[in-house]
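Chemist: How does the following fold in three dimensions:
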Amino acid sequence: MGLFGILLGLSLLVWLAYRGWSVLLLAPAAALLAAAFAQEPLLAHWTQTFMGSAARFIAQFFPLFLLGALFGKLMEDSGCVSSIARWMTGALGTQRAMLAVVLAGAAVTYGGVSLFVAFFVLAPMAQALFREAGIPRRLMPAAIALGTTTFTMSAMPGTPSIQNAIPMPFFATTPFAAPGLGLVATAVMLGFGLWWLARQEARARAAGEGFGDTTPAPVQAAADDPLVRERATVAREFDPAEIRRSAATQEGPPVLLAALPLVVVVGVNLLMTALVLPRLDAGFLAEPRWGGTSLSAVAGVWSVATALAAAILVLLVLNGRRLPSVRASMDAGANAAVLPVFAVASLVGFGAVVAALPAFAGVRDWVLGIGGGPLVSLAVATNVLAALTGSASGGLTIALQALGPTYMELAAATGLDPGLMHRVAVIGAGTLDSLPHNGAVVTLLAVCGTTHRQSYLDIVVVCIVGALLALGVVIVAGSLVGSF
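Modeler: Okay, the predicted model is just below:
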């Protein structure tokens, strides 16, 4: 009955979340349902297990949600994202429209701009570029997704995405874990995705298919859609409802000034990881007043948080005068982080309750018994949980909370590099999370004005198939030659 309760709770969570119910309500209800079938104390699981785990997630990662959302909103309202996208599309021209959209998305998201901010800025530009180039509108979502939701989220060394930060406390790693393998995975995802999009563009031209419906991209409608909001907030660290809560400048800065904050994110992140934190005397962290932790457990979060804070400061100094209202932009950015972090924390709380039930031992043994070694079983666990929850960050945290200590023991026993496990876990979480119910997919289709029927197949190929290929390459290479 315990296993049936787990499956029933998870099924109801997935089904009702897809229908637009709030995860803030569904997650504790599903957790209590699973606990009831296991005849476990309900109130204790709610207040101690569920809330304790959710609170730890918020305490650990809210700084990154807050600073990431704030940075993204300031980059949007100051015109920096638009300036970078315009420069990229202008430099490559309509003859390379597909590449221009992909690289523009990659540049801003690798530099720390929130995924949803990139969606809402890139969609109108991609529409204008695709219309001029005669590329079908239905290919817009896949092109934007390739640049924003694949390699810059899970593979690029040092990426400040929340998904890349989640394994760091579990594996004592940094944002630059397994950098060589991350670059290999990036090449696979980018190369395969561009090949597929070029193939689809060529087929459309041969068939005489043009851009199609010229209706403007429904950006405002998507931002105001409550169903989009409910699904989106468990997928990424930005609440779409805050997109239009502050005004953006009509004239962005020159591209060099626009791009400098992105360079600061990457540079400060690397500097903190490689030079500053390794030299820091952090023995005081072992004291009870600091939680009895260690530098390795917090260094990754500190690196990314410092990088984002430095970039925000640089942005305000260089481009703050362009903001119509600094306070309105900062308020909107801060507010945009609240619902996503609580939504993901609720998923994490659900996972903690499930992991605490006696029946979960059988699930854990099944996962660890998957053939192919610990890397394969870790990839399967993060894939499945990200797919079921529709959230890479939620699925990844649930998997690592339940199985992270076990994998660290396996790493110590077998000599497996935790950095390799970090990279496999993050790439694994960024594959099947792009199923139809994923909030990023729903939001992107709404912003571009297309449907699942028109555009989802291409999203599957560039986001799921490409990521699975990259994951397979990383696992094989890591198993043969180790981490690099």
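Chemist: C-alpha from now on. contacts and neighbour counts both.
Modeler: Will do.
Chemist: tell me what the helix or strand harbouring L25 is packed against?
Modeler: In this assignment (DSSP states H and E), L25 forms part of helix 23-37. Helices and strands touching helix 23-37, by 3 or more C-alpha pairs under 8 Å, 6 or more residues apart in numbering; DSSP states H and E, are helix 2-18, helix 42-44, helix 326-356.
Chemist: ok, and what's touching that helix?
Modeler: Residues outside helix 23-37 that contact it (C-alpha atoms under 8 Å, 6 or more residues apart in numbering) are 1-2, 4-10, 12-13, 16-17, 41-42, 45-46, 50, 230, 234, 342-343, 346-347, 349-351, 353-354, 357.
Chemist: want to put them side by side, so please do this one too:
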Amino acid sequence: MTSTLAIVVSLLLLMYLAYRGITVLLLAPLMAALAVLLSGEIGVYLPIYTDTFMKALGNYVIQFLPIFLLGALFGQLMADSGAAHTISRWIVDKLGDKHAIVTVVLACAVLTYGGVSLFVVAFAIYPIAKDLFRAANIPKRLIPATIALGSFTFTMTALPGTPAIQNAIPIPYYGTNVFAAPGLGIIAAAIMFIGGMWWLRGRAASAQRAGEGYGHHEDDTEKDALQGVDSGALSHMPLFLALLPLVLVISVNALFTYVVFPRADMSFVTERFPHITPAKVTGLWALIIALATACATLVVSRLGHWRNLRDTINKGVFGFMLPLFNTASEVGYGAVIAGLAGFVVIRDAVLNVTPGNPLISEAIAMNVLSGITGSSSGGLSIALQTLGPDYLRMAQEAGISPELMHRVAVLAAGGFDTLPHCGAIITLLAICKLTHRQSYLNIAAVTMGAPMIALIAVIALGTVFGSF
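Modeler: Next up, the predicted model:
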């Protein structure tokens, strides 16, 4: 009982202190140490730190470093080449300010589904969204929720093939790929999109009836500029060249996932690397190849147009480190917690919520841990690190496909991850120069309300019809 209470106290402190802005790189080992101390095992914390915490952190870095690195590099290349700006401006020109909300949502969705970092998208789209909302006289306070709907929801967790790190994390645990349960993913995406649009349009209409317009804000007169972008490249980049890297991320990924690797003889791999199970890593290999291909295509196609290609590459590569090590530190924390005696009580309670249907238990675990850490990737990683083998065994016993477990895990991780202490939410509000009080309710409606409905629908359909 004491050990279980120690875990709960450390989790609550982790959530609170992360909300207060303290980095997880420091919090994770400190809160792990606190849990060990309160459990009465402080004398062995140093061995636990070096053998459990650091080993789990290191294993996570080994598995996912290429995805984080290539994803950050690709996002920076898309921003500095002008590709992101060209695509978003094209969507704006086609739909116009009369459809400001759906225009911003679709611009964000196209970019994030193509592999551009949600932070890059937020910075790139905000100036455009501000102009559109001002022209349409829609309250500025709805901009963060609009960007969040297009960036933090269906393109991150639902659409098949999305290169988001959340969609890659379950691969080594379940032996799946990023296209797992594509039909259910599309249904979930539709629910999120329709539900989010219904909410945002309803809020905009309500504001209009109340006589509330865009409003007056401190940054209304500031010059909107994209830092580090060649303005000539922005105005002259052909649309097909801007779209090509996004298409390559999805198509090359699908090609290697469904054609190249299934037909390849992997016996030479298992002979030379007997510890590798190809079925559990080919999904990651396909994503690495796709992102690398897209990055190379961007660099080559814009030769002669880069303002400073070296700086762009360096900025992109350096940008991956903090997100990777933040998440890896949370995984190390989870490994320490999983080794404490009190975790057995928590694990058994979670696993036995619905013994006959591990989908529900999995959804609860992912939601709770993502909410506590304020991170979908962090919560998902901790949950799978500690409970992944149990869920895979339960799924096999219940006749549930790993693909369905994969999709439910990712959807659930995108549920409560956007509580107020979420780093992505804090950053988005800072970009938009708005506060939680002004915008958080609408953010919560589109990033938690609609995704939870989608998750429930997928669990119900998956339970009845299986994975499709």
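Chemist: TM-score of the superposition?
Modeler: Remark: TM-score between the superposed chains equals 0.96 [TM-score structural alignment, normalised by the length of the second structure]; 462 aligned residues with a C-alpha RMSD of 1.8 Å.
Chemist: that older thread, where in the second structure does the helix holding L25 of the first structure align, residue-wise?
Modeler: Taken onto the second structure by TM-score structural alignment, helix 23-37 of the first structure occupies residues 24-38 there.
Chemist: With the first structure overlaid, how far apart is that stretch on average?
Modeler: Stretch 24-38 of the second structure: mean distance to aligned residues in the first structure after superposition is 1.3 Å, counting by mean C-alpha distance after the TM-score superposition for the first structure.
Chemist: Please compute how far that stretch lies from its chain's middle.
Modeler: Distance of stretch 24-38 of the second structure from its chain centroid, counting by C-alpha atoms, centre = their mean, to the nearest Å, is 24 Å.
Chemist: And the helices in the stretch 301-450 of the first structure?
Modeler: Here the stretch 301-450 of the first structure has its helices, by DSSP state H, counting those that start in this stretch, at 326-356, 360-368, 374-389, 392-414, 418-429, 439-448.
Chemist: A33 of the second structure: neighbouring residues, count only.
Modeler: By other C-alpha atoms under 10 Å, 23 other residues sit near A33 of the second structure.
Chemist: Could you measure from it over to I48 of the second structure?
Modeler: 9 Å (C-alpha to C-alpha, to the nearest Å).
Chemist: just A264 of the second structure next, same as before
Modeler: A264 of the second structure is 41 Å from I48 of the second structure, by C-alpha to C-alpha.
Chemist: Which of those two has more residues huddled nearby?
Modeler: I48 (20 against 9).
Chemist: From L246 of the second structure, how far off is the closest residue to the more buried one other than its chain neighbours?
Modeler: Among residues not flanking I48 of the second structure along the chain, V336 sits closest, at 7.1 Å (C-alpha to C-alpha, 6 or more residues apart in numbering). The gap separating V336 of the second structure from L246 of the second structure is 39 Å, by C-alpha to C-alpha.
Chemist: got it, and G213 of the second structure?
Modeler: Noted for G213 of the second structure: a distance of 35 Å to L246 of the second structure, by C-alpha to C-alpha.
Chemist: ok, now A398 of the second structure?
Modeler: Distance check for A398 of the second structure against L246 of the second structure: by C-alpha to C-alpha, it reads 38 Å.
Chemist: Neighbour count: these two, which is higher?
Modeler: Using other C-alpha under 10 Å, the more surrounded residue of A398 of the second structure and L246 is L246, with 26 against 13.
Chemist: And the more buried one, what's its match in the first structure?
Modeler: L246 of the second structure maps onto L262 in the first structure, by TM-score structural alignment.
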